[in-house]
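Asks: Prediction below, plus the sequence it came from.
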Amino acid sequence: MLEKKTNTYEKTVLIGVLNQHQDLAKVTEYLDELEFLTYTAGGEVVARFTQKMDVPNPKTMIGSGKMQEVEAFVEEHEIGSVIFDDELTPAQQRNIEKQLRCKIIDRTSLILDIFAQRAQTSYARTQVELAQYQYLLPRLTGLWTHLERQKGGIGMRGPGETEIETDRRIVRDRISLLKKKLQKIDRQMETQRSNRGALVRVALVGYTNVGKSTLMNVISKSEVFAENKLFATLDTTVRKVVIGNLPFLLSDTVGFIRKLPTQLVESFKSTLDEVREADLLLHVVDISHPNFEDHIESVNKILGEIDCTSKPTLMVFNKIDQYQAETLDEEETERTSKHFTIADWEQTWMQRVDGNALFISALNRDNLEDFRKRVYAAVREIHVTRFPYNNFLYPENLDEYM
């Protein structure tokens, strides 16, 4: 059902809307991320369009003048897909599709498409398929004739390709069947988690593409798939790790992202269960990204939604080797956070999180020894609290094993 990615890049156009919640800088940032998502899905961004609107057009999201501008560009450059950064209503999608006569995709559909490409195991494929059907259900009207005309490509991987005759009743039945299948797998995974014994559980969490899988490989000496694309990891990977002589379980989870589709949050509940049941969270951050603090906020928001904000957490700022502070221009009179050095950020975040912060490069293995010591100390504290009678087995200082 889920189609593999091809090597040809599809010509696409991105559209963002400026409003009271999103100024030009924020929309530009979102479109940068949307372009990376498009590249991950197999698309080539040819142009971007933005429009300032306090209230989105209920029929076409953007105004009629801007629509005519986009229409002319699409026709002239033979654009295959137009991708909106904000989620479109079914009516908006149909109206825009009718006028532009090409595939119309929103951020939610694009993320679902990437998940469809990345799903490897039966469990992940089932989760993605459920999310796709939930997204498609309110969009069935008028969709199938469009799918007959445009097959394959970005946003078209999924149930629509082979189920042209599908109606709402069949889709609802399929959703019900997939939910039952996931419930069965969930029970199996819950049994697996309960059989892991009393080892301390540590979960890597963070925004997508921050280097969690690379860090997982370095710590556990395993070969977890890692790639410089969004959502390289969908399935949760669990490895037994030993630091000193202290064993614990380390899990690598799916990366978070802003505007994460609610369908995926619902479908990937079991993946998030690894986070819920963890004793310690390692919140990995790509400090080289200019908006890494916004990423931290987005991750914390999702952690709040699954009631995990109170868990012991180590902030792990990764990719220090790629970080570059901006120089102070002659016109700038005040030094801001964009001019901070790594040392400045260390001081800042150490104060914000009571010293529970680390600055490393997983790729270059910079400061990994300090990382091992800090993780050992955090895991040991949880372990000896749970099993005080054998705390003599694990000295407080990891250096005693060196």
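Replies: It's in.
Asks: okay, CA-based contacts and neighbour counts for the rest of this
Replies: OK.
Asks: need the strands for the stretch 201-350 of the chain, in chain order.
Replies: 201-206, 237-243, 246-252, 280-286, 313-318 (DSSP state E, counting those that start in this stretch).
Asks: chain center to the last one: distance?
Replies: Once both centres are worked out by CA atoms, centre = their mean, to the nearest Å, strand 313-318 turns out to sit 17 Å from its chain's centre.
Asks: Who are the packing partners of it?
Replies: Applying 3 or more CA pairs under 8 Å, 6 or more residues apart in numbering; DSSP states H and E, one finds that strand 313-318 contacts strand 280-286, strand 357-359.
Asks: these two touch, right, G43 and N7?
Replies: No. Applying CA atoms under 8 Å as the test, G43 and N7 come out as separate, 9.8 Å apart.
Asks: out of these two, which sits in the more crowded spot?
Replies: G43 (22 against 8; other CA atoms under 10 Å).
Asks: I'd like the distance between the more buried one and G80.
Replies: 9 Å (CA to CA, to the nearest Å).
Asks: Please apply the same query to N397.
Replies: As for N397, its distance to G80 is 59 Å (criterion: CA to CA).
Asks: Presented hereafter is structure B, for comparison with structure A:
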Amino acid sequence: MVAARSSQGAGQNAERAILVAVEFTGERRKLTSAARLARKAAAVSADSGQLGFDEGEVAKVASVRAVDLDFDASLAEFEELARSAGAEVAATLIQRRARPDPATLVGQGKLEEIEGVLASTGADLVLFDHDLTPSQLRNLEAKLPCRVIDRTQLILDIFARHARTREGQLQVELAQLEYQLPRLAGRGKAMSQLGGGIGTRGPGETQLETDRRKINLRIDHVKEQLEAVRRIRRQQRQRREAVPVPVVALVGYTNAGKSTLFNALTEAGVLESSRMFATLDPKLRQLQLPSRRKILLSDTVGFIRNLPHTLVTSFRATLEEVERAEILLHVRDASSPMMDEQKAQVEKVLSELDITKKPVIEVLNKADLLTVADREQLTEGILVSGLKKQGLEELLAAIDDALVVDPLIRVRLRIPQSEGSILAALEAGAVLEKKRFEGNLAYITARGPASLLNRFSRFTERI
């Protein structure tokens, strides 16, 4: 199956790519067979005057439909990945087969079809929406007159485009090196080139050769540099923790609108983009809650289905802010038909990072794209629009309520008016519910963080 595509807004120098998506139908056949049995059972039930499907059969039919929806969503996501890497999609080929071909993933017939489409479109590379084994990659490159890139290498290339900090660049390089190590044989020419297009963007400043020893040495060197960067990060965190400020981290599927929401809350002006993985390096900004408590809000890299394990490992340092956060804001695209499946993928990555016991606030973003009926169906989470800055007050109040570090307390204070610095500190850091002056005294009822109000316990009155 071939679908011709054109890339909207692709640059004139964009590489033309053929996308190959493969669905393995072994499990699908079982579901389809179950669905046929369910339809037959329904017909018999109808003839005998009984009710139709039982709950189990309905679930099996729903599973078949979910398979179709999941594959279509996965294909659309892969096309967006290709565009995010700077490719112009020349054609999309779809294959359904019972199991992967051990030599080429797709088999000889589909391989000949790919060759024909390459000849007719003049494409520069073939992108597979699947991870290829080292032998499959070598066989495909031997038979196709162009470069072959699998899903992991494509994601690594996008990460290489977006890494801006030294730490981010080192983490990408480490992931690329670990990916390339088992795939050295037969790739000498490609491995010695830097910046030659999608999938050839070199991970380091030196040319990589096919010598395994040299790459292992480079991996060790990158790890040492990363550890030096992490030591600096730890020192910065220790200085931060000397004056403790809770960290609240945004997590979520890629392109769920985390950076847009981050900007709406903090006015930080970080890059907002519809492209996948536009945010790679973590951002931290201070934010004041309605209670006047201050938090550090962290914007993190987005997750995606089948996120390469090498990336999860290499980017553990970047995700340290998530590990240390008091609360996670799980930002979800409320307009996506795959919202629940995306949630499961995010939770899977958090589980790999052993981050499953933290308080989580579900934030349903892009509410401006929903109809009234859509909104009514969403019963859990806080509806917001980072783009339109809607629902932010409710979100901030929810963060306030969820914070257990530095809890809110209410005190009544009697403070001499001569203590101007104390009055100013209360104005800045707490909510003053009542305030009156008698003589040279100020009587104040304040609600705010215990760390602040307990400093003035000598002026406290009983409530």
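Replies: Yep, it's here. Model, not experiment: these values are computed from the prediction.
Asks: Is it possible to get TSV of the helices and strands packed on strand 313-318 of structure 1 that adds distance to E35 of structure 1 and mean neighbour count?
Replies: TSV is the format used below for these (distance: least, CA to CA, whole Å; neighbours: other CA atoms under 10 Å):
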stretch	distance to E35 of structure 1	mean neighbour count
strand 280-286	18	24
strand 357-359	28	22
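Asks: so which of the ones you listed gets nearest I170 of structure 1?
Replies: strand 280-286 (40.9 Å; CA to CA).
Asks: So which bit of structure 2 is that closest one matched to?
Replies: Mapped onto structure 2 using TM-score structural alignment, strand 280-286 of structure 1 covers residues 327-333.
Asks: can you pull out the helices in the stretch 251-400 of structure 2?
Replies: 258-266, 309-314, 320-324, 339-352, 372-377, 392-402 (DSSP state H, counting those that start in this stretch).
Asks: The shortest one against structure 1, how far on average?
Replies: Following the fit onto structure 1, the mean deviation recorded for helix 320-324 of structure 2 is 0.6 Å by mean CA distance after the TM-score superposition for structure 1.
Asks: tell me which residues in that helix are buried?
Replies: Buried residues in helix 320-324 of structure 2, counted by 16 or more other CA atoms under 10 Å: E321, V322, E323.
Asks: swap in the second one?
Replies: Burial within helix 309-314 of structure 2, assessed by neighbour count using 16+ other CA under 10 Å, is assigned to T310, L311, V312, S314.
Asks: Which one of the helices of the stretch 251-400 of structure 2 lies nearest to G186 of structure 2?
Replies: helix 309-314 (22.3 Å).
Asks: ok, average deviation of the closest one from structure 1?
Replies: Average distance, helix 309-314 of structure 2 versus aligned residues of structure 1 after superposition (mean CA distance after the TM-score superposition for structure 1): 1.0 Å.
Asks: now that helix: how far from the chain's centre is it?
Replies: Computed by CA atoms, centre = their mean, the chain-centroid distance of helix 309-314 of structure 2 equals 13 Å.
Asks: what does it correspond to over in structure 1?
Replies: Going by TM-score structural alignment, helix 309-314 of structure 2 lines up with residues 262-267 of structure 1.
Asks: Contact partners for the residue nearest to E15 of structure 2 when sequence neighbours are not counted?
Replies: Nearest non-adjacent residue to E15 of structure 2, counting by CA to CA, 6 or more residues apart in numbering: A87, 5.0 Å away. With contact set as CA atoms under 8 Å, 6 or more residues apart in numbering, A87 of structure 2 has these partners: S7, A10, A14, E15, R16, A17, I198.
Asks: Repeat the analysis, applying 6 Å as the threshold.
Replies: With contact taken as CA atoms under 6 Å, 6 or more residues apart in numbering, A87 of structure 2 is in contact with A14, E15, R16.
Asks: from these, which single one is nearest L280 of structure 2?
Replies: Checking the contacts of A87 of structure 2 one by one against L280 of structure 2 (CA to CA), the nearest turns out to be A14, at 22.4 Å.
Asks: just to revisit the earlier point, which one's more surrounded, N397 and G80 of structure 1?
Replies: G80 (20 against 14).
Asks: neighbours around the counterpart of P134 of structure 2 in structure 1, how many?
Replies: Counting by TM-score structural alignment, P134 of structure 2 corresponds to P90 in structure 1. Here the number of neighbours of P90 of structure 1 (other CA under 10 Å) works out to 18.
Asks: Give me the spatial nearest neighbour of P90 of structure 1, chain neighbours excluded.
Replies: Closest to P90 of structure 1 by CA to CA, 6+ apart is R139, at 5.2 Å.
Asks: next one: L319 of structure 2
Replies: Nearest one to L319 of structure 2, counting by CA to CA, 6+ apart, is T300 at 7.1 Å.
Asks: That neighbour touches P282, doesn't it?
Replies: Yes. Counting by CA atoms under 6 Å, T300 of structure 2 touches P282, with 4.9 Å between them.
Asks: So for these two, which residue has more residues nearby?
Replies: More neighbours surround T300 than the other of T300 of structure 2 and P282, with 25 against 18 (other CA under 10 Å).
Asks: That one matches what in structure 1?
Replies: T300 of structure 2 maps onto T253 in structure 1, by TM-score structural alignment.
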